[in-house]
Each structure stands twice: as C-alpha cells, then as structure tokens.
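Enquirer: Let's see this in three dimensions:
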Amino acid sequence: MSCFSILLAACLASGAPPAAAADTAHLRRDLVALTTTAQPRNYLHEASLNQAADYIKAELAAAGAQPTEQTYQVQGRTYRNIVGGFGPANGPRIVIGAHYDVCGEQPGADDNGTGVAALLEMARLLPRQPLACRIELVAYTLEEPPFFRTPQMGSYVHARSLHETSVPVRGMIALEMLGYYDDRKNSQDYPIKPLRWIYGSRGNYVTVAQKFGNGRFGRRFARVYKETAALPVKRFKAPAWLPGIDFSDHLNYWHFNYPAVLLTDTAFYRNKQYHEAADTLDRLDMRRLALAVDAVLATVVQLAAG
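Expert: Below is the predicted model of the structure:
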C-alpha cells in the first residue's frame, strides 16, 4: 500500500477530507522557475535570489500560507527567509524548511530546487488536512558557502528567532536534495566505506538522517516516514561529527536544542553533479520526488496529531 493510500484510509476513518497526492507537474513548474533565473540564485546575484524569493512567497500565498518575510543584513546587503504556515497560530509547531540559494554559478536543480519544490507542494497539500499543531514552512536564504556554519545562515536566523521568543517546537525537518536516484550498482557512496555493506550500493532511496540523542521526534519521524513511503527509505543515525550528518539547515536547530532531521537523496554521496553546472532539471526523477513529498505529508499529519 502506498503512503497516499495509507493517508487516505486514515483520513476516511477519521472523517477528515482525503489528501491529494503530490503533483509532478507542480514540482516541475517550480523547478523551472527556480533554475531559469537570469543568473544563478547565489548570494552575489541579489536580483536572481530575490526573484526566487518572490516566486516562493507568491506560491505560498496562493496556497493560503499567509507568508511573511524574515529579513536581515549581511555585508551591507539585505537577505530574506520566506515563512508561511498552516494550523493553529499559537502553541507548538513543526518546522519544515528548505534553502533556496545555490553555491556558485550553477542552476541548483537538485541542490536545492527539489527541496524548495517539495516545500511548495506541501503548502498546496496541507490546507485540506486537520492540523492539531502549526506546520511552519520556511524557505531559507544563505545556506551555501561562504555562509555555511555561520550565524548568517537563514536557518540560524530562523531558529534563533524561535528560541528568543520561546516558541515551542516539536521538531524540524530539513528538505535537502530529494530528486536524484540511480538504480545501478555502485551508484551510492558513504562517508565510511563499510556502510555500503549495511545500506547497499544502489542510490535508489531517500535517507532520514539524524544525530544520536535527537529525541522522540526524530525517532517517530523516521519510523512513520519509513512505514508510509512508497519508495525505499534508509534510516541513518550517527554521531554529529560524522561527515554529512549535519550538512544542511537542520544543524542550526540542533544548535538551539530543537530536535531536527534531514531528509535527503544523500547529496554528493550519490549525485556527482553536486555544486556543478550539470545539476540540471533533466537529471531528476519527478515521480520519486513526488513520492518523497507524499510521505512527508503523511508523516507530518500523523506527527501533528500528537
């Protein structure tokens, strides 16, 4: 049974309206918009970065997410996170985030156009769901170098704002590169070679990655996501120092002691065009990207219920 079928059955049993499945046409449209800006959407090309932010804000507004901007200054320039959400305005929340900037002069279809497209499709799917807690959707700026691991990261700014205002956060999900799959043997690498014996050599799965001591939220997310996903899922739990385990926006939520997980196609451990000009839309698998989104929706709806 697919994750969509499981969610549909649960909704019918509860009297809630049935969910819709992620639409590959929507995902492709978002990716086209993000990868065809006049210049790559990196921190030096403010016009293209702002074009991407404006597109994200407009799509969130069209979905009913009532987006706002979280602006801040870096080196005399203004950058912005785009924040929207669904469910109760107050009380605990689950944060789902994806960065929309790229590294260098490349289109960033997988990194991280796919994460943003997934975020926007979540916004289109969430309004029909009964949500007992707020689902906050955040498109981050400045995840990429030279700002990675600095307080200038958009996700650091957002996580700090939650901490400073004492907002209760059940957990955070980072959507980072979700569109590249390879069914061939030896298409998947790992930070430590023996992991291949455990997880296999085919890059045909999504990974839920988290650090040791990540709490109940991380365990529940990984379990429910694996149970509901209609594509292979590998659960990866490791020390925070292991290369790759903190290579995205979730690391900043860990910094403020919020539980957080990374959902990814494993980035450069599989996609050899990571941070290259060939990270293009034609290399992505829209069907499996949609399946990954379906499972996020099913999992978040269940976790939001308590």
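Enquirer: For the rest of this, base every contact and every neighbour count on C-alpha atoms.
Expert: Will do.
Enquirer: how about the helices in the chain?
Expert: 3-14, 24-35, 46-63, 115-125, 154-164, 195-199, 215-228, 250-255, 286-304 (DSSP state H).
Enquirer: May I see the buried residues of the shortest one?
Expert: Applying a neighbour-count criterion of 16 or more other CA atoms under 10 Å, one finds Tyr199 buried in helix 195-199.
Enquirer: same deal with the first one?
Expert: Neighbour counts over helix 3-14 (16+ other CA under 10 Å) mark Cys3, Phe4, Ser5, Leu7, Leu8, Ala10, Cys11 as buried.
Enquirer: Now do the fourth one against Ala117, distance only.
Expert: Meaning Leu7. Here the criterion is CA to CA, to the nearest Å. By it, Leu7 lies 21 Å from Ala117.
Enquirer: Check the third one too.
Expert: For Ser5, the distance to Ala117 under the criterion CA to CA works out to 22 Å.
Enquirer: another one to check against the first:
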Amino acid sequence: MDCANLWKFVLIMCVVAPDSAQETQLQAHLEHFDGVRNPMAATDEPRLEARRYIKDKFRELGLNVHSQTFNTVLKPLYEERTVTGENIVGVAAGTVGGPVVVVGADYDTPLQSSPLEDNGAGVAALLEVARHFMHETARGGSFEQLNTVVFVAFDLNVKTYGNNHPGKPGSYHFLHQWLWPYINQTSNNFAGAIILDSITKFSTQFDSQYVLQEFKDAFPKAASSIANSGNKGDFLAMFTREDSRSIHLANTFTANYEKDRKARMFRLQPMPVRDGLSFVGVLEMFNHQSHYPFWSFRPSEELVPLPALLLTDTDVYRMSMDVCDRPCTPAAFLTRGREGFITKAIDAVTNTLLNLQTKRLPVSATSGGAGGTTTPLLFITCIAVISRIIL
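Expert: Predicted coordinates:
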C-alpha cells in the first residue's frame, strides 16, 4: 500500500472508529429490537418487549414517562381489524416554557423488513440522544435546560405496512391527541420535530444510491450532488419544508452535523420540499414516515403545517455496503461503518437540542461536563499511529 492510500485508509478508520461506550450502548439497545414488532406477526412479544425496554430506559434517564394508547385499523386480507397501539413519551421539562422540540422514531416494524434496520437502529439512536442530552443538562453538566424536549417512540406506523391499511399511524395520534393539547393548541409553542427513520445504510460504492427521474425533477440540486459523487449512498438525507421555522431547524441541524471531521465521511444531503406538482411523483418516498403528519397537520379545516425534519438513508432506494444475512444478530449488524453513521446522527441531533433548548454554563459552574459528544483525543491518537507507520 503506497503512502497516500495508507494515509487515506487510516484516516477513514479513525473517522469511523467507534467510541467503545457508545458502541456498547447501541448494541445493548439493539438486543431488544431484533424481533419483528408487528401486530400481524405470529407473536406480538417482540413489540411488547421493545415497549417495556423503552419505558424502562426513559425512566432510568429521569424523563417524565407517559403512555398514550390509541386504536387504529388494519386490513390484513379482506376484513378490517382494529388494533391497539401505545406511543411512549418521555418529557424533559424546561424551566422557561419556550417552544417544544420533539425527537421521535417508530419502534414497530413492517412484517418483511429487517427489524434492526427498520427501525430498531432509529429507536436506539433516539435513546442515545436522550441519554446524552440528559447527561449534559444534569447537575454538573455543561448546559442548563431552558425549553422542553419531548422524546417519543411511535407505535403502529401502518403506512409502512402497505397501501391497503386504512388506519392512522401512531405519529398522527401523538400529534393530534397528545402534543397539540400539550402545547396549548398553538404552533407558536412548537419549534419542530426531528424524526429518525432508517439511518443505517451507508455505502461508498458507485451506483449504490438509486435515483428516480421524479426525484431528479423534484430535487435537482440534490440529484446533481448525488450524481457528481457517482451515485454513492454516502450521505444522510434530510427532508424538510421551506417555511421559516423549518429552515431555522434545518440550518441548526446542518451546522451541528457539518462541524466536525465525521461530516467528511458521512455527508449530509439536504432535500428541501417545495409545494407544487413536481413533488407529486416522489411523495411515496417520504409520506409514510412519521414526520408527515406534522407537515400535513389539520387541527381543524385549516392546514397548519408544523416544522419537522426527516433524517433517513432513503431506505429501499439505497444498497448497504454491509450485508447482514438473516437472522442478523445485533453484534453482526453493528459494523464499524454502521456504528459510525448512526453515531454521527446521534451527535448532530444531541447538539441541535443543546443549541435550541439550553444555554451553556460558564466553565467555572460545571464539574467537567462533556460539552458535546465528540472526542478530539481520538483524532490525535490516530495521527500518532499514522506517524509511526510512515516513519
């Protein structure tokens, strides 16, 4: 291996080298999300186990835990069937009462998808964002929490089960029946939602990202950027609307995502959604995830679109560089590449919450809080390793 390629190889390994504590936490979470979590499955125990685990973790973190039950309708074959779901809500209450931010992920899964990929890893990331945020805002942390953050694991996203199911998803019920009353039925009390849905597929292979013609028409700038990179699936997609509050949320997240070296490896691809006919052809790409009820919110006859970001690897439109044959164990699933990709999203979401909902305390007022989730020492160590190899 020549010197230039050696530098590149070791630097990439440094960028994606896992924080051992973070890797351990992610794998521990994934152990509870490796079964098919669907009411139409042969057994409902994996969904119930995931539900218990999320509640326990929210409580351990000191969140105020709420369970929101709701009914929705499935149509497995020819007859409709009413099923009961349960959204799990963990509230980190602020002291000031400013606009609320929501971070959410679906904890159920379609029958045929990988339960770790869709969306076990998203829920694991949700739990890790909550853990980091609560650590940073605890006594002795680096930040004082001002505004409320709501962490929510949604149940029964029936829109991902198939087009024949007529019921509303868990995120719809959460928004209409829990969040809207919680924010006193005014959008002024809401700063936005960040939804984590399928965030594990990463590939530096050419043509690993499938781009529809309709996608090119709707997102010309993003399509050009992807084409220029050789259609590689080497990015996290961020779907967002273009109203002023959505732009503010997206800009804050983007700044946090791109501020450290990992952004060079795992880039962020903004996909701003404008109203108009050009988006009709690509609606199926993103209208079944849990951000969409926020965009299409109608508390009455009037449409009141709420700011929400969808963070995703684009799901079926991307091939993964890491193949994990079924049954795929959490240990086999959590490769270095996947761990790095997920951790990058966790860091950016956590720091976005810290920017929006807290204030940094003076150094003298803290007792060694982490002040963020990155570790400069890792990079220094990697440079030392490279130097030894070269010399």
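Enquirer: nearest residue to the aligned partner of Ile346 of the second structure in the first structure other than its sequence neighbours?
Expert: Using TM-score structural alignment, the partner of Ile346 of the second structure in the first structure is Val293. Leaving aside its chain neighbours, Val293 of the first structure sits nearest to Ala118 (5.9 Å; criterion: CA to CA, 6 or more residues apart in numbering).
Enquirer: show me what contacts the spatially most central residue of the first structure?
Expert: Geometric centre of the first structure, nearest residue: Leu175, 1.4 Å, by CA atoms, centre = their mean. Counting by CA atoms under 8 Å, 6 or more residues apart in numbering, Leu175 of the first structure touches Ile96, Gly97, Ala98, Gly115, Val116, Ala118, Leu119, Leu262, Leu263, Thr264.
Enquirer: Could you do Pro107 of the first structure as well?
Expert: Leu34, Thr35, Thr36, Pro40, Arg41, Ala277, Ala278, Asp279, Thr280 are the contacts of Pro107 of the first structure under CA under 8 Å, 6+ apart.
Enquirer: Can you give me the distance of the residue nearest to the centre of the first structure to Pro168 of the first structure?
Expert: Separation of Leu175 of the first structure from Pro168 of the first structure (CA to CA) stands at 21 Å.
Enquirer: again, but for Asn50 of the first structure
Expert: From Asn50 of the first structure to Pro168 of the first structure the distance is 30 Å (CA to CA).
Enquirer: same check, this time on Val116 of the first structure
Expert: 24 Å.
Enquirer: Between these two, tell me which one has more neighbours.
Expert: Ranked by neighbour count (other CA atoms under 10 Å), Val116 of the first structure and Pro168 place Val116 first, with 30 against 14.
Enquirer: just checking, what residue in the second structure corresponds to the more buried one?
Expert: With TM-score structural alignment as the criterion, Val116 of the first structure matches Val123.
Enquirer: and if you look at His255 of the first structure?
Expert: Looks like His255 of the first structure aligns to Ser296 there (TM-score structural alignment).
Enquirer: So its match sits against Pro305, correct?
Expert: Yes: in this structure, Ser296 of the second structure is within contact of Pro305 by CA atoms under 8 Å, at 5.5 Å.
Enquirer: any chance you could map the strands in the stretch 101-250 of the first structure?
Expert: 134-140, 169-176, 206-211, 233-238 (DSSP state E, counting those that start in this stretch).
Enquirer: Export these to TSV and append columns for distance to Asp246 of the first structure.
Expert: Shown next, in TSV, are the strands of the stretch 101-250 of the first structure (distance: least, CA to CA, whole Å):
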stretch	distance to Asp246 of the first structure
strand 134-140	16
strand 169-176	10
strand 206-211	8
strand 233-238	10
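Enquirer: Of those, give the one that comes closest to Val300 of the first structure.
Expert: Taking CA to CA, strand 134-140 is the member of the strands of the stretch 101-250 of the first structure nearest to Val300 of the first structure, at 8.3 Å.
Enquirer: which residue numbers in the second structure go with the closest one?
Expert: Going by TM-score structural alignment: strand 134-140 of the first structure matches residues 148-154.
Enquirer: any idea how far the matching stretch is from the chain center?
Expert: Counting by CA atoms, centre = their mean, to the nearest Å, stretch 148-154 of the second structure is centred 12 Å from the centre of its parent chain.
Enquirer: Count the residues that sit near Leu178 of the first structure.
Expert: 31.
Enquirer: Now which residue in the second structure aligns to it?
Expert: Leu178 of the first structure maps onto Ile199 in the second structure, by TM-score structural alignment.
Enquirer: Identify the spatial nearest neighbour of Gly97 of the first structure, chain neighbours not counted.
Expert: Per CA to CA, 6+ apart, closest to Gly97 of the first structure is Val138, 4.6 Å.
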